[in-house]
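*Asks:* Give me coordinates for this.
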Amino acid sequence: MAEILCTICARGGSKGVLNKNIKKINDLEMIAYSIIQARNSKLFKHIVVSTDSDEIANVALKYKAEVFFKREAHLASDSAPKLPVMRDALLRSEKYFGVKFDILVDLDASAPLRTSQDIKKAYELFIKENKEVLITATLARRNPYFNLIELDNGEVKRSKQGFFTTRQSAPKCFDMNASIYMFKRERLLKSDDLFGKETSLYVMDESTAFDVDSELDFKIVEFLIKERNLKPEEF
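*Replies:* Coordinates of the predicted model:
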């Protein structure tokens, strides 16, 4: 049986939406959705939140996530990439729990529309394909091969990349949404590369894959969550 660690990385200094990770939607803080989804998936013994914020840590603890360290400042800046944050959480968790984890699953705190079924199905795909990495995406709403145009010295031109005259003839493209990442331990520790033959792609429905980066995003997600009116056990 594989040892699986779930991480949820949530820093305090969000800019697009102030304090977005603990901003309430339908009476639940946004990070609570990811914690509850992780619990409902039944995949994880440990759900660890990595944060630099005492407020976020207190909310995470309220929903029974584990917060046993405070993220260092250099991993919580606007420019800090996410993979080193995951790596840091993995190594700290291994030391704290005395367990060598085989797989790390990271859930983005700003993707509250994701479901526990998404997590389980993505994991099933990851195990079935036996790859080193899994990323999630949705089918692109605007195919760049067809829709991309350029403004060149006042002249509107089809982009050099956009040489297909119908959407149907253009290659199928996907939008990464960062909702779920999965890594085999050794891959996460040795590489920052997400792509290649050792990467699985789990395609999510657009209705469960919305990511909150702006106030408009927040309003859309808030509307969709209230419309669904799901109870926590149904996430």
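*Asks:* CA atoms for contacts and neighbours, from now on please.
*Replies:* Noted.
*Asks:* where do the strands sit along this protein?
*Replies:* 4-9, 24-25, 28-29, 46-50, 103-107, 133-139, 149-152, 155-158, 174-176, 180-184, 199-203 (DSSP state E).
*Asks:* Please convert these to a markdown table, extending it with mean neighbour count.
*Replies:* A markdown table is the format used below for the strands of the chain (neighbours: other Cα atoms under 10 Å):
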| stretch | mean neighbour count |
| --- | --- |
| strand 4-9 | 25 |
| strand 24-25 | 16 |
| strand 28-29 | 16 |
| strand 46-50 | 25 |
| strand 103-107 | 24 |
| strand 133-139 | 21 |
| strand 149-152 | 12 |
| strand 155-158 | 12 |
| strand 174-176 | 16 |
| strand 180-184 | 23 |
| strand 199-203 | 20 |
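*Asks:* Can you say which of those strands is nearest to L216?
*Replies:* strand 24-25 (13.6 Å; Cα to Cα).
*Asks:* Tell me how far the closest one lies from the chain's centre.
*Replies:* Between the centre of strand 24-25 and the centre of its chain there are 18 Å (Cα atoms, centre = their mean, to the nearest Å).
*Asks:* next up, for comparison:
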Amino acid sequence: MAYRGRSVLAIVPARGGSKGIPRKNLAVVGDRSLIAHAAATIAALPWIDASAISTDDDAMAAEGERGGLAAPFRRPPELANDTASAADAWRHAWVASEAHFGRTFDVGLWLQPTTPLRDPRDVERTLAAMVEGGFGSAASVSEIPAHLRPERAMTLGPDGELGFYLPAGRGIANRQEIPATWYRNGVCYAATRETVVELGQTVALRAAGVPVAGTVVSIDEPFDLELCNLLWERARRAGEGGAS
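*Replies:* Modelled structure (predicted):
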């Protein structure tokens, strides 16, 4: 195993609490839970040396184990609330996993269950971009539609007056004039051990962005879950089986 000589640890973050969808990470898309989708992605990538689920919830830990994830630790309460940072949770999981497996890992993956329709090839592309480019981390990204970019954003004053969020927006007539901007879509984060464990970061000072083609749905609200199931069913009917 290992990826280009680097040992790889994959972490699936799945805290028990969620507001939009109760116990969201156990919600089902297609034929399996969100946690099981993340576990299936890991199983499809043979160069991953070890994997674990980071959770404060016993039922979610058990679901991870059913998918082949190790669950030797629980995330502490202070890292499982709405104000906890992903950087702190990832660092805790990395260190706890190293203690469990009795070894250190060179690079890590952070695979959120809430993006269940990911293609394993995009995960490999993200890690490859980081390794080949000598970056401290990498993140999958999607392009922001032109009408949602900062140049199109507006402000609304107390008296109802409409204004441009960016002064430059006033001079833009066509969407083709708006520079491309991107957002992190949750398909994959990759980082070196130094970035996460030593520096406590998820996005390094030098980070790679890896564009992902097609529709990426990150599940926060019930509508997102419905949309994911519709996309899954459409892929199944097309004979693609649905990406894991």
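*Asks:* Got a TM-score for the pair?
*Replies:* The pair, once superposed, lands on a TM-score of 0.92 when counted by TM-score structural alignment, normalised by the length of structure 1; 232 aligned residues with a Cα RMSD of 1.7 Å.
*Asks:* still on that earlier bit, how about JSON lines for the strands of structure 1, with distance to D193 of structure 1 added?
*Replies:* Shown next, in JSON lines, are the strands of structure 1 (distance: least, Cα to Cα, whole Å):
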{"stretch": "strand 4-9", "distance to D193 of structure 1": "19"}
{"stretch": "strand 24-25", "distance to D193 of structure 1": "34"}
{"stretch": "strand 28-29", "distance to D193 of structure 1": "32"}
{"stretch": "strand 46-50", "distance to D193 of structure 1": "21"}
{"stretch": "strand 103-107", "distance to D193 of structure 1": "15"}
{"stretch": "strand 133-139", "distance to D193 of structure 1": "9"}
{"stretch": "strand 149-152", "distance to D193 of structure 1": "29"}
{"stretch": "strand 155-158", "distance to D193 of structure 1": "31"}
{"stretch": "strand 174-176", "distance to D193 of structure 1": "14"}
{"stretch": "strand 180-184", "distance to D193 of structure 1": "11"}
{"stretch": "strand 199-203", "distance to D193 of structure 1": "10"}
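*Asks:* Figure out which of those strands is closest to L61 of structure 1.
*Replies:* strand 46-50 (8.9 Å).
*Asks:* Quick one, which of the strands of structure 1 gets closest to K121 of structure 1.
*Replies:* strand 199-203 (8.3 Å).
*Asks:* Can you tell me which residue is spatially central in structure 1?
*Replies:* Closest to where the C-alpha atoms of structure 1 average out (Cα atoms, centre = their mean) is S179, at 2.5 Å.
*Asks:* contacting residues for the alignment partner in structure 2 of it?
*Replies:* In structure 2, the residue paired with S179 of structure 1 is V187, using TM-score structural alignment. Neighbouring residues of V187 of structure 2 by Cα atoms under 8 Å, 6 or more residues apart in numbering: L111, Q112, T115, R118, D122, V123, S140, V141, V216.
*Asks:* Skipping its backbone neighbours, what lies nearest the third one in space?
*Replies:* When you say that, I think you mean T115 of structure 2. In space, and not counting its chain neighbours, T115 of structure 2 is closest to S218: 4.7 Å by Cα to Cα, 6 or more residues apart in numbering.
*Asks:* Verify the contact between that neighbour and L117 for me.
*Replies:* No. Applying Cα atoms under 8 Å, one finds S218 of structure 2 not in contact with L117, separated by 9.0 Å.
*Asks:* Settle it for me: which of those two has more neighbours?
*Replies:* Set S218 of structure 2 next to L117 and count neighbours by other Cα atoms under 10 Å: L117 wins out with 24 against 19.
*Asks:* How much space separates that one from E63 of structure 2?
*Replies:* The gap separating L117 of structure 2 from E63 of structure 2 is 18 Å, by Cα to Cα, to the nearest Å.
*Asks:* And for A89 of structure 2?
*Replies:* Counting by Cα to Cα, the gap from A89 of structure 2 to E63 of structure 2 is 19 Å.
*Asks:* that older thread, can you tell me which of the contacts of V187 of structure 2 lies nearest to E177 of structure 2?
*Replies:* Using Cα to Cα, the contacts of V187 of structure 2 come closest to E177 of structure 2 at V141, 21.0 Å.
*Asks:* and the closest one, what is it in contact with?
*Replies:* W182, Y183, R184, N185, G186, V187, G209, V210, P211, V212.
*Asks:* Then A122 of structure 1?
*Replies:* Per Cα under 8 Å, 6+ apart, neighbours of A122 of structure 1: L134, Y202.
*Asks:* try the one 10 residues further on
*Replies:* With contact taken as Cα under 8 Å, 6+ apart, E132 of structure 1 is in contact with F183, K184, R187, E198, T199, S200.
*Asks:* Then A109 of structure 1?
*Replies:* I8, C9, A10, N21, M30, I31, Y33, S34.
*Asks:* same thing with A43 of structure 2?
*Replies:* By Cα under 8 Å, 6+ apart, the neighbours of A43 of structure 2 are G68.
*Asks:* in structure 1, which helix has the most residues?
*Replies:* helix 82-97 (DSSP state H).
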